[in-house]
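[1] Everything below, folded, please.
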Amino acid sequence: LFPDGRLDQDLQQVDLRGRNSWRLLMDEVPSVELLETQLVNAIAPFIINARLKPLMLRTPERDKHIVNVSAMEGQFYRNFKTTRHPHTNMAKAALNMMTRTSAADYQNDGIHMNSVDTGWVTDEDPADIAALKVQQERFHPPLDIVDGAARIVDPIIHGA
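    Below you'll find the predicted structure:
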């Protein structure tokens, strides 16, 4: 299901499961996957951001930046939400709330904290479904990883 050395177009490990995490309903998400998703998307950024502040305060520059990489899944204002992947939705929502809560405090010390949505840069469907969409519909995500990277560095370049 995870062939050794086989990477996708973005150099990520190929996942050959017929039904991946992206397709799961709440009662289908394994506890370990829920915890891993929270650790990667909310807990680790919290720890990193908390530990960065004292280090950043030691530097003489006034404007410093922290950019947390979020996704549309973490947004509450959207009118449509699929019933799928609630664990990724809640992890990104937690990241956004951490940024929302802490950004003003960090701003007081000249640290600009933002959460940035990279945009739709990958097709998270299982590999066989994604390949079928390319073949039948010529589907590709509207943005690529360069677009996503540009969105991440934009607050730094434009001083937001």
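
[2] Only C-alpha atoms from now on, for both contacts and neighbour counts.
    Will do.

[3] so V69 sits in a strand?
    Yes - under DSSP: H, G, I helix; E, B strand; the rest coil, V69 sits within a strand.

[4] Excluding chain neighbours, what is closest to it?
    Nearest-residue entry for V69: V116, 5.1 Å, with adjacent residues in sequence omitted and distances by Cα to Cα, 6 or more residues apart in numbering.

[5] Beyond the helix or strand containing that neighbour, next helix or strand please.
    According to DSSP states H and E, V116 maps onto strand 111-117. Counting by DSSP H and E, the next helix or strand C-terminal to strand 111-117 is helix 127-137.

[6] Can you give the distance of that next one from its chain's centre?
    The chain centroid and the centroid of helix 127-137 are separated by 23 Å, computed with Cα atoms, centre = their mean, to the nearest Å.

[7] Which positions within that helix qualify as buried?
    A127, A131 (16 or more other Cα atoms under 10 Å).

[8] Tell me the helices and strands packed up against whichever helix or strand comes after it.
    The helix or strand immediately downstream of helix 127-137 is helix 145-157, counting by DSSP H and E. The contact analysis (3 or more Cα pairs under 8 Å, 6 or more residues apart in numbering; DSSP states H and E) places helix 145-157 against strand 64-70, strand 111-117.

[9] Pipe those into JSON lines and attach distance to T82 per row.
    JSON lines is the format used below for those (distance: least, Cα to Cα, whole Å):
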{"stretch": "strand 64-70", "distance to T82": "17"}
{"stretch": "strand 111-117", "distance to T82": "18"}
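
[10] next up, for comparison:
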Amino acid sequence: ASLERVANATAIDAAGLVPDLVSSNSWVQVVEEVEPLEMLEVQLCNSTAPFILIARLRAAMRASTARRKYIVNVSAMEGQFGRGYKGPGHPHTNMAKAAVNMLTRTSSREMFETDQILMTSVDTGWITDERPHTTKMRLAEEGFHAPLDLVDGAARVYDPIVMGEAGEDQFGCFLKDYQPAAW
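    Okay, the predicted model is just below:
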């Protein structure tokens, strides 16, 4: 959204949403500052919903005559345990992404060996800036924007399917920049 549209309250962000104009948000909050409802919403969207969808759709995927079947869990670097630095902000999103990574790591081999379902976790890359509005606007005025866009993120999520259709089976891994990376 342009700075002019934000000032006129007519802005829509890259995801089609009205920008959140708060000066602090859960991206910068530490554990005791994150509201319980916010924590639950993030868990439901990022780990609970994928778990339920996978569990309930598995029979249909098993019955499919498709040569390959895919589950691509959308994750992020926040879900990695092996990173050298992990700041205190947004612990609830870190938890959620770590949970979906563990779902992939735990279930993918069995799902591939039993039903030929290829399940991966994929980091979309830095496609949005989740910092509070005032910080985002200051940085935008200085010329900053996230290095990738939504199309880049979608391409990364789609890539395990493209690779699978080309004969390269990827499953049970965390993909960062189109390559397997450490959990």
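
[11] longest helix in the first structure, by residue count?
    For the first structure, the helix that runs over the most residues, judged by DSSP state H, is helix 86-107.

[12] quick revisit: now the strand holding V116 of the first structure: how far from the chain's centre is it?
    In terms of Cα atoms, centre = their mean, the centre of strand 111-117 of the first structure is set 13 Å apart from its chain centre.

[13] Following superposition onto the second structure, what is the mean distance for that strand?
    In this overlay with the second structure, the average offset of strand 111-117 of the first structure from its partner residues is 0.4 Å by mean Cα distance after the TM-score superposition for the first structure.

[14] Find me the equivalent region of that strand in the second structure.
    The aligned range for strand 111-117 of the first structure in the second structure is 117-123, by TM-score structural alignment.

[15] Just the residues contacting that stretch, thanks.
    Here stretch 117-123 of the second structure makes contact (Cα atoms under 8 Å, 6 or more residues apart in numbering) with 61-62, 68-77, 100-101, 104, 108, 111-112, 156-157, 160, 169-177.

[16] Repeat that for stretch 11-28 of the second structure.
    Applying Cα under 8 Å, 6+ apart, the contact partners of stretch 11-28 of the second structure are 1-2, 5-6, 33-34, 38, 89-90, 130-135, 150.

[17] What is the end-to-end distance of that stretch?
    The straight-line separation of the ends of stretch 11-28 of the second structure (Cα to Cα, to the nearest Å) is 23 Å.

[18] Just the buried positions in it, please.
    Quick answer for stretch 11-28 of the second structure (16+ other Cα under 10 Å): A11, P19, N25, S26, W27, V28.

[19] in which helix or strand would I find the counterpart of L55 of the first structure in the second structure?
    Under the alignment by TM-score structural alignment, L55 of the first structure pairs with A60 in the second structure. Assigned by DSSP H and E, A60 of the second structure falls within helix 49-63.

[20] Report the buried residues of stretch 47-62 of the second structure.
    Within stretch 47-62 of the second structure, the residues that count as buried by 16+ other Cα under 10 Å are S47, T48, P50, F51, R58, M61.

[21] Quick test: name the residue nearest the centre of the first structure.
    Among the residues of the first structure, the one closest to the centroid is S70, at 4.0 Å (Cα atoms, centre = their mean).

[22] What sits closest to that residue if chain neighbours are left out?
    D117 (4.9 Å).

[23] For the one you found, give its distance to D4 of the first structure.
    Computed as Cα to Cα, the D117 of the first structure to D4 of the first structure distance reads 30 Å.

[24] who's more crowded, the two?
    Just comparing D117 of the first structure and D4: by other Cα atoms under 10 Å the higher neighbour count belongs to D117, 18 against 8.

[25] If anything else comes up later, I'll come back, but that's it for now.
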